[in-house]
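# let's see this in three dimensions:
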Amino acid sequence: MEFIIVTGLSGAGKSRAMDALEDIGFFCMDNIPPALVAKVAELCMQSADKFSKVAMVMDTRGGKLFNAFFEGLSELKQHGSYKILFLEAQPEVLERRYKETRRRHPLATDENSSVEQAIETEMQLLSAVRASADYIIDTSYLSPAQLRERITGLFAGDVSQGMLIHVMSFGFKYGSPSEADLVFDVRCLPNPFYIDELRNQTGLNKPVRDYVMQCKETKGFVERLFSMIDYMLPLYINEGKSQLVVAIGCTGGKHRSVTIAELLYQHLLEDGKRVTVNHRDIKKP
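Just a heads-up that it's a prediction; the model follows:
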């Protein structure tokens, strides 16, 4: 049986993540007290034909009950393996989301507790949980559709099939992705932005790719990037890592980073790796 524990910061998108998991066949349960996780798993296993894939949200809404998080997981392990998905976002993004929705943060327990203080407290409470997570997704700059794509890429297949590599492009001017394990800066490569006919195209268009790749420095970079990734992957796998996020960044996240990310994605795909690709900032102005 496949268990996914969904947790993370309030306002980071756990509800949207559960919607995406439900759409790919998971039986989803929200706000489960950690002490009851093993019991829930036991009941699901009695009808394993109906509940072969189960996702459960456990977070700080349970108050002091959340303190039993790791104890609950220890008991769950007796019923099968599990993976932890941790969702987060930058504090200022979470603050903005709460102001827009006018909802109360679960840790803002009285009138004197601000959203900022509640977010900081929750980040401290969840630091050990984050450190134990198999998958971390920073939703700060992800649209709902992009988050759904990430969730589908992670869990649409069998999570026991080995490490999943997620290649993403991004623009440094929109912020670096905090969940990235490896970040490569390609701002040193020729920039199509300064070519009038290429400015409004992206690295998904052949003229942009050809322009970036015509430079010998780019070819040298790509060769070395492939060699480094190929060397490092077995090391990460030996460490038991479930997910590797490789981020490729340029200034705006539309031209150079997209080109290199697509090349790396194709290289890994041809090598038989479990890999997804996402262009975080390609539609931003």
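
# switch to C-alpha atoms for all contacts and neighbour counts from now on
Will do.

# where do the helices sit along this structure?
Assigned by DSSP state H, the chain shows helices spanning 14-23, 37-45, 69-76, 91-101, 115-125, 127-132, 144-155, 206-213, 216-238, 256-270.

# in the first one, what's buried?
Taking 16 or more other C-alpha atoms under 10 Å as the basis for neighbour counts, the residues of helix 14-23 that come out buried are 14, 17-18, 20-22.

# also this sequence, please, to line up against the first:
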Amino acid sequence: MSIDSAQSNPHRIVIVTGPSGAGRSTAINALEDLGFEAIDNLPLSLIPRLLDGRPLSRSVALGVDVRNRDFTTKALMQLVDALPAQTNADVSLLYLNAREDVLIRRYSETRRPHPMAPNESLQEGIRRERELLGAIQSRSDIVIETSDMSPHDLRDELTTLFAAQGEAGLSVLLNSFSYKRGVPHGVDMAFDCRFLRNPHWDPALRDLTGQDPRVVSYVMADDRFSAFFEKINDLTDLLLPAFHDEGKSYLTIGLGCTGGKHRSVAVAEMMGKALANKGWQVSIRHRELERRAKPGARDT
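Below you'll find the predicted structure:
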């Protein structure tokens, strides 16, 4: 059940687990961006039934944790041992781990009770969960320590491990951002949208985002937009096939503006549709919109 054996198998089944806060959701989303069919929190007893019937049409990522209805350490181990006999796909158990202090910090940000200690301290829940999962970690094919990783770092690590040549191809992430907060880590190329007219100065649009059609229309009405967008498309038409031919499996393109709320978001959304229509595998992240959605975050 190694990554190397995937070279001779058409598809993979990756079971993703680990303590709450170690990055399981990020990993599931990253694998989905790499072309996997992603299914999270499916009861263990239903996984064999999922794989019955016709051979897999693509690789599958399965998120499993202590919240699964029938989760036990023994049941998960038995499932991992039984799957290779049921399918020709390569089966890997991926375990994400992090230090206790990091798990406490990350889980505290969610403001939810820990599944292993709903009426007790967060520390007690984390320790109880780590004890339960300890045997699974030692059995896992791949263990990734995420304590010092950003979500982007984890995505890069998973891309290195699981983006097989000829399977997932080049995955493009479009990341809108605010220049006031700096260019996101790991951006391969960035386009500055601050020269376009700013919807922030229109009271009717100020509270909207670049995902609203009214903001999109406002941005597109700028006389310089059409030429700008055409040149971005021309450049990506040239560079993306070249990056693909060089074996690059993951490319991040940044779109920045002053606040990361209107112009960069609108351009990222339009660019995503254009690239997807050309057959590229595209995901979109709006950094500042995600930040504003977090409890306690302030709109600046």
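
# got a list of what the aligned partner of Gly169 of structure 2 in structure 1 touches?
Aligned by TM-score structural alignment, Gly169 of structure 2 pairs with Gly162 of structure 1. Shown in contact with Gly162 of structure 1 (C-alpha atoms under 8 Å, 6 or more residues apart in numbering): 237, 242, 274.

# so the second one sits against Gln161, correct?
Yep, that's Ser242 of structure 1 we're talking about. No - using C-alpha atoms under 8 Å, Ser242 of structure 1 makes no contact with Gln161, being 9.5 Å away.

# out of those two, which sits in the busier spot?
Neighbours were counted for Ser242 of structure 1 and for Gln161 using other C-alpha atoms under 10 Å; Ser242 has more, 19 against 9.

# residue in structure 2 paired with that one?
In structure 2, Ser242 of structure 1 lines up with Ser249, judged by TM-score structural alignment.

# also Leu225 of structure 1?
By TM-score structural alignment, Leu225 of structure 1 lines up with Ile232 in structure 2.

# what does Arg187 of structure 1 give?
When structure 2 is aligned by TM-score structural alignment, Arg187 of structure 1 is paired with Arg194.

# give the contact list for the residue lying closest to that match once chain neighbours are set aside.
Distances taken as C-alpha to C-alpha, 6 or more residues apart in numbering put Cys257 closest to Arg194 of structure 2, at 4.7 Å, once the chain neighbours are dropped. By C-alpha under 8 Å, 6+ apart, the residues touching Cys257 of structure 2 are 177-179, 192-194, 263-264.

# sort out for me which of these are in strands.
Members of those lying in strands (criterion: DSSP state E): 177-178, 192.

# mark which of those are buried, thanks.
Here, 16+ other C-alpha under 10 Å leaves 177-178, 192 buried among those.

# Ser176 of structure 2 and Gly254 touch, don't they?
Yes - Ser176 of structure 2 is within contact range of Gly254, at 5.7 Å (criterion: C-alpha under 8 Å).

# more neighbours: these two, which one.
A side-by-side neighbour count of Ser176 of structure 2 and Gly254, using other C-alpha under 10 Å, places Ser176 first with 33 against 24.

# please tell me how far that one sits from Ala268 of structure 2.
6 Å (C-alpha to C-alpha, to the nearest Å).

# joint contacts of the two?
Joint contacts of Ser176 of structure 2 and Ala268 (C-alpha under 8 Å, 6+ apart) are Leu255.

# list the contacts of Pro192 of structure 1.
Contact analysis of Pro192 of structure 1 by C-alpha under 8 Å, 6+ apart lists 198-199, 208, 211-212, 255-256.

# mapped onto structure 2, which of those residues hold?
Compared against structure 2 with both residues aligned by TM-score structural alignment, their matches' C-alpha atoms under 8 Å, those retain 198-199, 208, 211-212, 255-256.

# just the buried residues of those.
198, 208, 211-212, 255-256.

# dump those residues to TSV, plus distance to Asp59 of structure 1.
As requested, those are exported to TSV (distance: C-alpha to C-alpha, whole Å):
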residue	distance to Asp59 of structure 1
Leu198	46
Val208	44
Tyr211	48
Val212	45
His255	39
Arg256	39
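
# from Gly169 of structure 2, how far out is the residue nearest to Arg194 of structure 2?
Cys257 of structure 2 sits at a distance of 29 Å from Gly169 of structure 2 (criterion: C-alpha to C-alpha).

# again with Val16 of structure 2
Distance from Val16 of structure 2 to Gly169 of structure 2, by C-alpha to C-alpha: 22 Å.

# right, and Ile142 of structure 2 touches Leu94 too?
Yes - between Ile142 of structure 2 and Leu94 a contact is recorded at 4.9 Å, counting by C-alpha under 8 Å.
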